[in-house]
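Engineer: Below are the sequence and a predicted model; questions follow.
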Amino acid sequence: MKTAAQTTFAERLGRMLGRAWRRCAHLDRRAQGWLLARGWAPGAAKATLLAAKLVAFGLLLYAAFWLALLVAFSVVAAWAARGSAYDEYEEGEIGDQADHKRSVFYDPINYNDDPDPRFDDER
């Protein structure tokens, strides 16, 4: 038998979160007591602290929204870049002979090239 019981990760995490919650509640009571000691009415002190909490929560939501938007944009950009065919070897390409095909303004009509599948002309 084991002499000492071992705590699991879930127990440690729960205890840590419980301590954090109790610490936040203690700080809230302490801030409310500080406001009451300064002569604030109890209702005004509670309302002020509630407004401060709501503002902090709103700022966290705002930051989370932009972070999520940045992550989503990064995922879409990575997905689009994965599907790009810039690195694929084109059959029949010899040296720098087909460099003009990578140009932004490339059109097979302007060059003496074989038909390019990117510019299918269905007549």
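Structural biologist: Great, that's in hand.
Engineer: drop to CA atoms for contacts and neighbour counts, all remaining ones
Structural biologist: OK.
Engineer: Check whether S84 sits in a helix, strand or coil.
Structural biologist: What DSSP: H, G, I helix; E, B strand; the rest coil gives for S84 is coil.
Engineer: quick one: it from A72, how far?
Structural biologist: 19 Å (C-alpha to C-alpha, to the nearest Å).
Engineer: here's the one I want to compare it with:
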Amino acid sequence: MSTTTRISTAERLGRSFGRGWRAYVRGERRASNWLVSKGVPVAGATVLLWLVKLVVLGVLLYSAFWLALLLVCVVAVGWAANQSHSDEEFHLQFPTTLEELRETPGYDPNLYNDTSHEMYKDDD
């Protein structure tokens, strides 16, 4: 049995996030120093870096909004497609048999070429 202590996955993940955060802070400090070396005042460099952060945050929120809206639309379409109707509830809006057609108001056998109807008149 080994006596070495192994770090957990959570600790490993936390360390990698910490390394990434430190790298980001170093890069931000380097960018700020570069701006100051180019003649931008320290306050101006700070404001510029905050402006960049806010623009990036705005772009992320904008894209997250549209992705969320797209997800809501996909869920709504999926829900609507999942609504099943039984055959008993389904009724056609038009007659399906000749008897149903004859019972509709304003039925004219000449329009449907219904030669077996008593009101049918041949134009010969």
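Structural biologist: Received it, and whenever you're ready, just let me know what you need. Given the structure is predicted, the values throughout are model-derived calculations rather than measurements.
Engineer: S84 and A72 of the first structure - which one has more neighbours?
Structural biologist: Per other C-alpha atoms under 10 Å, whichever of S84 of the first structure and A72 has more neighbours is A72, with 12 against 9.
Engineer: Comparing the helix or strand harbouring the more buried one with the second structure, how large is the average distance?
Structural biologist: Using DSSP states H and E, the element containing A72 of the first structure is helix 42-82. Mean deviation of helix 42-82 of the first structure relative to the second structure after superposition (mean C-alpha distance after the TM-score superposition for the first structure): 0.7 Å.
Engineer: so how many other residues sit close to R102 of the second structure?
Structural biologist: Neighbour tally, R102 of the second structure, other C-alpha under 10 Å: 16.
Engineer: how much distance is there from the helix or strand that contains it to the middle of the chain?
Structural biologist: Assigned by DSSP H and E, R102 of the second structure falls within helix 98-103. The chain centre lies 47 Å from the centre of helix 98-103 of the second structure; the measure is C-alpha atoms, centre = their mean, to the nearest Å.
Engineer: Report all helices and strands that that helix contacts.
Structural biologist: In terms of contacts (3 or more C-alpha pairs under 8 Å, 6 or more residues apart in numbering; DSSP states H and E), helix 98-103 of the second structure is not packed against any helix or strand.
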